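Student: build the 3D model from these lines:
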Amino acid sequence: MQILILGGTSFVGRAIAVEAVARGHVVMLLNRGTKPAPAGTTSVIGDRLAPDGGLSGLGERTFDAVVDTWSAEPSIVTRAVEGLAGRVGRYIYISSLSVYSPKNEDQREKLNNESTPLFDISSSDATKLEFEYPYNKRAAEVAVEKGFPAEKVLIVRPGVILGPHEAAIIERGRLTWWLTRLRRGGRTLAPGPSEMGIQFVDARDLAAFVVQGIECETSGAFNLIGEAGVVTMGSFLEAGREVTGERAELIWKTPGEIREAGISGWTELPVWIDPESEGYNSVYWWDCVKARAAGLRCRGLGETVKDTWEWMENGELKPVPAPDGYEGRLLGLSPEKEKKALGD
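Tutor: Here you go, the predicted model:
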C-alpha cells in the first residue's frame, strides 16, 4: 500500500514509518527535512505552516492512507484534510486521551472508555491556554471527521507514550529523564505510593495498531493504552533501576510529602501524578478493551524500558542533554530540590 505520513521523523510518526516499511508498504514522508528519515522511506520537503500546507511537493500523487500526528493549531489539520481530499483513501489521525473530559468525582470502580464525555470545543472556556492541547486535538478530530466519510477515518487516542526515540533531548522525555536520574544513582526520590497504577503504550505498539488498521480498513475511535492494574509506579522505577546498574536507592515519599516539598507532579516528576488529585483519573484510569479487540498488543514494561535504555546508550540517534539556554519545555526535578525533599 502507498502510505503518506505527515512528519514521520520523530517518535510516533517515526515508529509508524518504520513499522509500515517493515510490513512491505511504500512510505512517503512530508516534512521540513530537518531530521533524518527512517530507512526505506522517501521524503518530500514541505512546511505545513505554508499557505498550501506544504502539499505542493506531492504533485499529483495519490495514496491509500495518510497518517497525521499534528498537535498544534487545528486549522493546519483542516488545511491538510481539504488539500488531500480525493487523493488519499483513508485518514488516520493520532489524537490523545486528552480529548476526553472525565467527571472529576471518584470513579475508581469504573474505568473511562470511548463513551467518556469528550472535551467541548464550543464551550466559552475551550480556548483558554490551560485547555490548549485538548482543544487542538479534539478540534483536529472534528476537522477530519467532517472532511472524510466515517468509514474512512481512524482516530487513535493514546495515553502516555513511551519507548525508544521518545525525545531528542533527555529532559523532554519522561522515561529518558527517569533513566538518566536512576543511572546517576544514590538516594533517589521515588514518588509514591509504590502501588499507584500507571498506564502507557509503547510507540512501537501504537505503530503496529495503526498500520494494521490501515491494512484492515479499521475505522472509528480507539483508546490506545496498556491495561489498568498491570504497571505500578514501583514496577516502573524498579525496571529502570535494574537496567541502569542498580545504582539508585529508591526513597519513597507520600503524595502529601511531595506536595509539602512544593514539587509538581507530571513536570518535575515525569509520569507521576498525585493519585489524590482530580487529574489522576483522566490519565491513568482507562479501559482498552475496544482497542485490544481490534488488534492492539502491548509489550511488557521491561521490554520498553530495556529497549529505551539501549537506544539512549547505543543508538545512532541517541538523545542528548538540553544545551545551556535551551528554551523548550523541559521535564525533571533539580538535584537541589530533590536533596532538600530527601532531607540530605
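
Student: rest of the way, CA atoms for contacts and neighbours
Tutor: Noted.

Student: thought residue 27 was touching residue 3, still the case?
Tutor: Yes. Between residue 3 and residue 27 there is a contact at 5.0 Å, judged by C-alpha atoms under 8 Å.

Student: give me the number of residues near residue 14?
Tutor: Counted with other C-alpha atoms under 10 Å, the burial measure for residue 14 works out to 22 neighbours.

Student: I'd like the structure of this one too, to check against the first:
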Amino acid sequence: MREVLVIGGNRYFGKRLVARLLAAGDRVTVLNRGSVPPPPGAARLIADRDDEAALAAAVGERTFDVVIDQVCYTPRQAAIARRVFAGRTVRYVMTSTVEVYEYEDRAEPVGEDALDAATVIVTTELPWQEPEFVAEYYGEGKRQAEAVFAADPPFPYVAVRVAHVLGGADDFTGRLAHYADRIRSGEPVAVAVPNRAATYIDVEEIAAFLFWVTHQDFTGPVNAASHGPLSTEDIVTEVAGALGGAQRPVRYQPVEVGAVSPFSFARAYAMDNSRAESLGFAFSHTKDWLTRAVTETLGVN
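Tutor: I've put the predicted structure just below:
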C-alpha cells in the first residue's frame, strides 16, 4: 500500500485522481486549507501551503511514496514545497500547464524540449502573493515553479504539462458556458487574429494520466494531451450542436487587439504528446470524447 499525498485535489480532475488512487488501494491524504472536505476515503491535513511553518507542522514526520501537487502556481510555493518535502517523498509530481509554452508560436506541435525549465529566470520578488497577479501571469508562474523544482531537485520530480481540460458537469471554469450564452443570445464570438488551434484533454483522461505517472519512474517534463488539436470553431460548432445545431447560427467577431473568448489563441503551441506515448501511455483522440464532454458540461442531452 502506497502513501500518497495530494496537495489540492478537491475538485475537477483532482477529485477524479483521488478516486482512482483510492480504488487502487493507495492510502491517500489530501492537504488543503480546510474549506472543503476531502473526497470520501481520503485523510486530510489542513494547512495554507503559502505558510511554510504551517505546512511543515501539518506534514510533521510523515513520509510519502508520492506527492502530487495540484495547486503549485508560483515559484514561492515551489520553493516552500522543495524545503518541506525534501527527504519526505520518493517521487514528486507537479501539475503544470500547456501555458508554459505561451511564448512559442510554431506550426508543428511543441515538444517538452521547447522549454528547459532549468534556464528559466526565477523572480521571487514579484508579487506572487497577490491572487490577481498570479491569475494574470498564470503561465509564467508555472514556468518559474517548474524552474524551482528543476534546479538540483531534492527528489525525483515530474512536471505534467496539461493541455486545456474539457468535460465534466463540475467544470467550474465557465468557458463552454461562455459560448453557450453567446449562441443563445445571438452575440458574436470574439476570436483572435489569427486564430490558432490548440491541444485539449478530457477530464477523465488527465486523471488517468496523472494516476499512471505516479506508477512510473521517469523524471522531467511530460506533455499530456489528447490527439487532434481543436480550433475555436470546432468547439463552438459542438456547443451549437448541443444547443440545437442549425437553429442557432454562430457569428464570429475577429479581434486584433483586446479581449477574446476562451479557447481562442493567436499563437500556435499545440503540444506533442509523443514522449508520454513512448513511455507507455496511449492517449485518446478528441473526436472520441468531445461531444460527450460538451453535453455533460452544459447539462444537455
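
Student: distance of the nearest residue to residue 236 of the first structure once chain neighbours are set aside from residue 60 of the first structure?
Tutor: Leaving aside its chain neighbours, residue 236 of the first structure sits nearest to residue 301 (7.3 Å; criterion: C-alpha to C-alpha, 6 or more residues apart in numbering). Distance, residue 301 of the first structure to residue 60 of the first structure, using C-alpha to C-alpha, to the nearest Å: 43 Å.

Student: again with residue 24 of the first structure
Tutor: Note on residue 24 of the first structure: its distance to residue 60 of the first structure, by C-alpha to C-alpha, is 23 Å.

Student: of the two, which one has the most company?
Tutor: Neighbour count, other C-alpha under 10 Å: between residue 24 of the first structure and residue 60, residue 24 has more, with 11 against 8.

Student: the more buried one and residue 42 of the first structure: what is the separation?
Tutor: The gap separating residue 24 of the first structure from residue 42 of the first structure is 14 Å, by C-alpha to C-alpha.

Student: cool, residue 143 of the first structure as well?
Tutor: Distance from residue 143 of the first structure to residue 42 of the first structure, by C-alpha to C-alpha: 27 Å.

Student: next, the mean deviation of stretch 201-215 of the first structure compared to the second structure.
Tutor: Mean deviation of stretch 201-215 of the first structure relative to the second structure after superposition (mean C-alpha distance after the TM-score superposition for the first structure): 1.6 Å.

Student: buried residues, that stretch. List them.
Tutor: Residues of stretch 201-215 of the first structure classed as buried by neighbour count (16 or more other C-alpha atoms under 10 Å): 201-214.

Student: looking at those, which are in helices?
Tutor: Counting by DSSP state H, the part of those found in helices is 203, 204, 205, 206, 207, 208, 209, 210, 211, 212, 213, 214.

Student: can you tell me how far the third one is from residue 12 of the first structure?
Tutor: Read it as residue 205 of the first structure. Note on residue 205 of the first structure: its distance to residue 12 of the first structure, by C-alpha to C-alpha, is 10 Å.

Student: try the second one
Tutor: The span separating residue 204 of the first structure from residue 12 of the first structure equals 8 Å under the rule C-alpha to C-alpha.

Student: with the fourth one instead?
Tutor: The gap separating residue 206 of the first structure from residue 12 of the first structure is 8 Å, by C-alpha to C-alpha.

Student: ok, residues contacting stretch 273-281 of the second structure?
Tutor: For stretch 273-281 of the second structure, the surrounding residues in contact (C-alpha atoms under 8 Å, 6 or more residues apart in numbering) are 111, 209, 212, 222, 223, 224, 225, 226, 227, 282, 283.

Student: what sits against the fifth one?
Tutor: Spelled out, that is residue 223 of the second structure. By C-alpha under 8 Å, 6+ apart, the residues touching residue 223 of the second structure are 98, 111, 112, 160, 161, 162, 163, 271, 272, 273, 275, 276.

Student: over to the second one?
Tutor: Contacts for residue 209 of the second structure (C-alpha under 8 Å, 6+ apart) come out as 224, 281.

Student: ok, and the closest non-adjacent residue to residue 138 of the first structure?
Tutor: Closest to residue 138 of the first structure by C-alpha to C-alpha, 6+ apart is residue 99, at 5.3 Å.

Student: longest helix in the first structure, please.
Tutor: helix 132-147.

Student: quick one: list the elements packing against that helix.
Tutor: When contacts are defined as 3 or more C-alpha pairs under 8 Å, 6 or more residues apart in numbering; DSSP states H and E, helix 132-147 of the first structure packs onto helix 75-84, strand 88-94, strand 153-158.

Student: and for residue 313 of the first structure, the neighbour number?
Tutor: Each residue near residue 313 of the first structure was counted by other C-alpha under 10 Å, and the total is 12.

Student: what's the counterpart of it in the second structure?
Tutor: In the second structure, the residue paired with residue 313 of the first structure is residue 299, using TM-score structural alignment.

Student: and the residue nearest to that match when sequence neighbours are not counted, helix, strand or coil?
Tutor: Using C-alpha to C-alpha, 6+ apart and skipping the chain neighbours, the partner closest in space to residue 299 of the second structure is residue 169 (6.7 Å). The three-state assignment at residue 169 of the second structure reads coil, by DSSP: H, G, I helix; E, B strand; the rest coil.

Student: now do the helices in the stretch 201-301 of the second structure.
Tutor: 203-213, 232-243, 274-278, 286-298 (DSSP state H, counting those that start in this stretch).

Student: distance to residue 55 of the second structure added to the ones you listed, as a markdown table?
Tutor: Shown next, in a markdown table, are those (distance: least, C-alpha to C-alpha, whole Å):
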| stretch | distance to residue 55 of the second structure |
| --- | --- |
| helix 203-213 | 23 |
| helix 232-243 | 41 |
| helix 274-278 | 32 |
| helix 286-298 | 35 |
